[in-house]
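Q: Based on what follows, work out the 3D shape:
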Amino acid sequence: MLSTSSGSLQHAYRLLLENKRLLPNPSQLALVDRLSKIQDGFGPDSRTPPTGLYIHGSVGTGKSYIASLFTSTLPSHISRRRAHFHEFMPDVHSRLHQARSSSSRYDSADPLPIIGRQIHAESRVLCFDEFQVTDIADAMILQRLMGSFWAAGGVMVATSNRAPEKLYEDGLNRDLFLPFIAMLKQRCETWPLGGAKDYRLLKSEGQTQKVFFTDPAEFQSTFEAATGGQQLIAHEIPVMMGRKLVVAAMQTDEDSLTVSSTVAQLCEGKLGAADYHALCRKAKVIYLEGLRRFRLFELDFVRRFITLIDLAYESGTKVIISSDVTIDEAFVEIIEAEEQRAKRKQGGLQMSVKKGGGSSSSMMSTFVSGDTEWSATGLEGASLATGGAGETDVGFAIGRAISRLHEMGSPIYGQV
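A: Prediction:
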């Protein structure tokens, strides 16, 4: 039974149960109680910030849902930012780019601690959805960035499919990332969320809106019904740093679009998290054609598709897909390879490089130490997703993407 000592988070959770928006779940209830204590830690008599929380568990156990509820019920005087981790890191890289372009402002100082304090000034609480690290450039900046945020009094709540010890597993130069894991565990309590049932699949049982089609004619009929047969026109969506994304779309109201595109256009090119974030902030619905079976050598393609689904889910954007195969069949080759990789894996293997990588990352090259710059992989011509952490996280991400696509068909999708 829910605690009757009313906190705003507990009250909101109780209402969701009473309205049958959620099913009773002891693991979720325990998490709600723990997050309520964090909210209580921001009281007027509190001299130190409360300890944060790092929540990890299987897909569909309610981590993201409860974390969103926590953020939305924080006291009004507490500044907060709720973001998918894929959305947050491009923003950090953009700030780094601006810092480098304004050398007189930063002189020779490391800009990352300054940026960390700026982020704290904007948001005392950071709530990350799907915290994961697959990029060496991101891995190397987190300790200095988040260390500064925490030192300024910031609090982090994060959800992930991985325990802290498994972050950036098999990543290049992972030993340099280990101090961040230690810092994370000091600043955030680790909270494994139990439960094997995927609540998204339970919620979608009996739903009436279909969002995944293997019949092109049925997909087209749904699309024409939604658009009223109107012709879509090219829309420019601002991304960041002066870039724009052009999509075929119809204005559905003053602030949102219905977009039509293909998997090839959005996921096989050079788009990334910043593009998908900008797209999903504007698009209420995305009609996506051309999904097919992913090939083993297309892990970059797979990761872009998953990132699109993640950021759509975070924004409450519905993605309606036309595919040559079922959703499970689309990923079968990748899943089989992941299972084989797990069987072959031997302990103690680590990848590392010294110097000489290119200049790519989740957005751009990033300072690691001194004047040294690193690429996303540290290896010339190597893809981020062809080994190391980029590969080992794919198995987790596929299950999450499938689960979230199921939820997009729910009549209450996008509502907290």
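
Q: Please make it C-alpha for all contacts and neighbour counts, starting now.
A: Fine.

Q: got the contact list for residue 219?
A: 213, 321, 322 (Cα atoms under 8 Å, 6 or more residues apart in numbering).

Q: For the last one, identify the helix or strand it belongs to.
A: Read that as residue 322. Assessed by DSSP states H and E, residue 322 sits inside strand 318-323.

Q: one step back: closest one of the contacts of residue 219 to residue 81?
A: residue 321 (30.1 Å; Cα to Cα).

Q: how close does the closest one sit to residue 143?
A: From residue 321 across to residue 143, the span is 39 Å (Cα to Cα, to the nearest Å).

Q: what do you get for residue 82?
A: 20 Å.

Q: can you check residue 13 too?
A: Distance from residue 13 to residue 143, by Cα to Cα: 34 Å.

Q: Also residue 272?
A: 23 Å.

Q: And residue 391, by the same measure?
A: 23 Å.

Q: Check residue 245 too.
A: 32 Å.

Q: Looking at these two, which has the bigger crowd around it?
A: residue 143 (22 against 17; other Cα atoms under 10 Å).

Q: excluding its backbone neighbours, what's nearest that one?
A: Counting by Cα to Cα, 6 or more residues apart in numbering, the nearest residue to residue 143 once its immediate chain neighbours are dropped is residue 180, at 4.8 Å.

Q: want to put them side by side, so please do this one too:
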Amino acid sequence: MTSESPGNPLYRQAAAQLAARGLSLDGAQRQALTRLADWLQARLQPSAWRRRAPAGAYLWGGVGRGKSLLLDSLFAAAPLTAKRRVHVHQLLQELQQRLLAHSGQADPLARVASELAGQARLLCFDEFHVHDIGDAILLGRLLQQLLKAGTILLFSSNYAPSQLCPNPLYYSRFRPFAELLERHCLVVEMAAGVDYRPLSERHWGHYLQAPQAGLETLLAERLQLVMPAAPLALGPRQIQPLGQGREALWLSFAELCQRPLASADYLELCRRFARLAVSGLPELARCSADAQQRLVNFVDIAYDAGRELLLHGEQPLESLCAGVNHMDFGRTRSRLAQLRRLTAVDHREYQAC
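A: Below you'll find the predicted structure:
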């Protein structure tokens, strides 16, 4: 594919959108956008004399490097009406629901893939990651069907395809999925560089460092909460909020992350509430791997949904996040760095921050 993408209308439109937001691309970002724009242009307007472009593109690299921004700008520039961007948690939940609707029919996964392909010629999967072998096999079969249907696939991820499933016990079963991505996608690595999230002016919530005493009064007035709150149904499960308002919910960390909640539960919370408070954040390195994974999933989903997060702990956030070795926590740490830091305990002072 050509390297003259500044003349590519998709590149120009995507770069103009980013510039309109006051964002300028560094060298690695320009190079990645160049390759992706050339690829998509070749997919949308194939040429008889040019080699056929791969069916998909897979952009990967370190946290906070602007991969989602590039994907979103290219997605917006694509001259298609039948296009869709989806986060992996949402995709897996939707896939299960669609499969259930086709239960008892022949090859339900092929039917689901046909539905998705009929609704979107371009499918973008942002922050793509999959560590569960069952999910990997299911997604691999789905992607095979989408590729057969001619769907254009665009991914962003923190991991190369071969690194998506780090558990060595499952890697032999996972390898066909990684090879499927490598075979059918243009794989573009975003060169290492600055994590831009902590430098961003986008603040999607607050981290309040304060004693537990007095927190109820602060949050009740800040979020317009009713306390005590009634139990909240999430499908077959119930959780016990500390407070609930028309658009806000307050949960303890223990209730949110130390109970067996699933990504589907976090998706439901983010559908129902625009503002979510989580109090009593402990030293995360001391938490179980399951609790760490739930926090990672919750932050991913809340961030992608544009929900306002108010996180509370009695120590500095950096201290509570120190020493966590969970492989996905780099992305979570980067996103939590965008929370405004508050240390006030007086309500008037807190309101003024």
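
Q: what's the counterpart of the residue nearest to residue 143 of the first structure in the second structure?
A: Matched by TM-score structural alignment, residue 180 of the first structure corresponds to residue 177 in the second structure.

Q: Residue 140 is in contact with that match, correct?
A: Yes: at 5.2 Å, residue 177 of the second structure counts as touching residue 140 under the criterion of Cα atoms under 8 Å.

Q: mind checking how far the corresponding residue of the second structure for residue 325 of the first structure is from residue 322 of the second structure?
A: Taking TM-score structural alignment for the superposition, residue 325 of the first structure sits opposite residue 315 in the second structure. Distance, residue 315 of the second structure to residue 322 of the second structure, by Cα to Cα: 11 Å.

Q: Compare those two and say which is more crowded by neighbours.
A: residue 315 (17 against 12).

Q: Show me where the second structure has its strands.
A: 56-60, 83-87, 122-126, 152-157, 185-189, 205-209, 232-234, 237-239, 243-244, 248-252, 275-279, 308-313, 340-342 (DSSP state E).

Q: Relative to the first structure, what is the average displacement of the first one?
A: Here strand 56-60 of the second structure, set against the first structure after superposition, deviates by a mean of 1.2 Å using mean Cα distance after the TM-score superposition for the first structure.

Q: Give me the buried positions along stretch 171-188 of the second structure.
A: 171, 174, 175, 177, 178, 181, 182, 184, 185, 186, 187, 188 (16 or more other Cα atoms under 10 Å).

Q: my bad, should have said stretch 34-51 of the second structure
A: 34, 35, 36, 37, 38, 39, 40, 41, 42, 43.

Q: In this structure the fifth one contacts residue 8, no?
A: When you say that, I think you mean residue 38 of the second structure. Yes: between residue 38 of the second structure and residue 8 a contact is recorded at 7.0 Å, counting by Cα under 8 Å.

Q: Return the member of the buried residues of stretch 171-188 of the second structure nearest to residue 109 of the second structure.
A: Once Cα to Cα is applied, the member of these that ends up nearest residue 109 of the second structure is residue 177, at 16.0 Å.

Q: Contacts only, for that closest one.
A: 136, 137, 140 are the contacts of residue 177 of the second structure under Cα under 8 Å, 6+ apart.

Q: Residue in the second structure paired with residue 68 of the first structure?
A: Residue 68 of the first structure maps onto residue 72 in the second structure, by TM-score structural alignment.

Q: the helices in the second structure, which residues?
A: 9-20, 27-44, 67-77, 88-101, 108-119, 133-148, 171-184, 215-223, 253-257, 263-272, 289-305, 317-321, 329-336, 347-352 (DSSP state H).

Q: So for residue 235 of the second structure, which of the ones you listed sits nearest?
A: Going by Cα to Cα, the one of the helices of the second structure nearest residue 235 of the second structure is helix 263-272, 7.8 Å.

Q: Buried residues in the closest one, which are they?
A: In helix 263-272 of the second structure, counting by 16+ other Cα under 10 Å, buried: 263, 264, 265, 266, 267, 269, 270.

Q: Give the equivalent position in the first structure for the last one.
A: With TM-score structural alignment defining the correspondence, residue 270 of the second structure maps onto residue 280 in the first structure.

Q: Enumerate every residue touching the residue positioned nearest the centre of the first structure.
A: Nearest to the geometric centre of the first structure sits residue 84, at 3.6 Å (Cα atoms, centre = their mean). Contacts for residue 84 of the first structure (Cα under 8 Å, 6+ apart) come out as 128, 129, 130, 131, 310, 311, 314.

Q: which residue in the second structure lines up with it?
A: Going residue by residue (TM-score structural alignment), residue 84 of the first structure aligns to residue 87.

Q: Throw the buried residues of helix 263-272 of the second structure into CSV and include distance to residue 334 of the second structure, thanks.
A: As requested, the buried residues of helix 263-272 of the second structure are exported to CSV (distance: Cα to Cα, whole Å):
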residue, distance to residue 334 of the second structure
263, 20
264, 23
265, 23
266, 20
267, 21
269, 22
270, 20
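
Q: Identify, from those residues, the entry nearest to residue 99 of the second structure.
A: Distances from residue 99 of the second structure to the buried residues of helix 263-272 of the second structure, taken by Cα to Cα, are shortest for residue 264, at 15.2 Å.

Q: Quick check: that closest one touching residue 93?
A: Yes: if you go by Cα under 8 Å, residue 264 of the second structure and residue 93 touch, sitting 6.2 Å apart.

Q: measure stretch 182-191 of the first structure end to end?
A: End-to-end for stretch 182-191 of the first structure, by Cα to Cα: 15 Å.

Q: likewise stretch 226-244 of the second structure?
A: For stretch 226-244 of the second structure, the first-to-last residue distance is 5 Å (Cα to Cα).

Q: for residue 117 of the second structure, what are its contacts?
A: Residue 117 of the second structure touches 146, 149, 150, 151, counting by Cα under 8 Å, 6+ apart.
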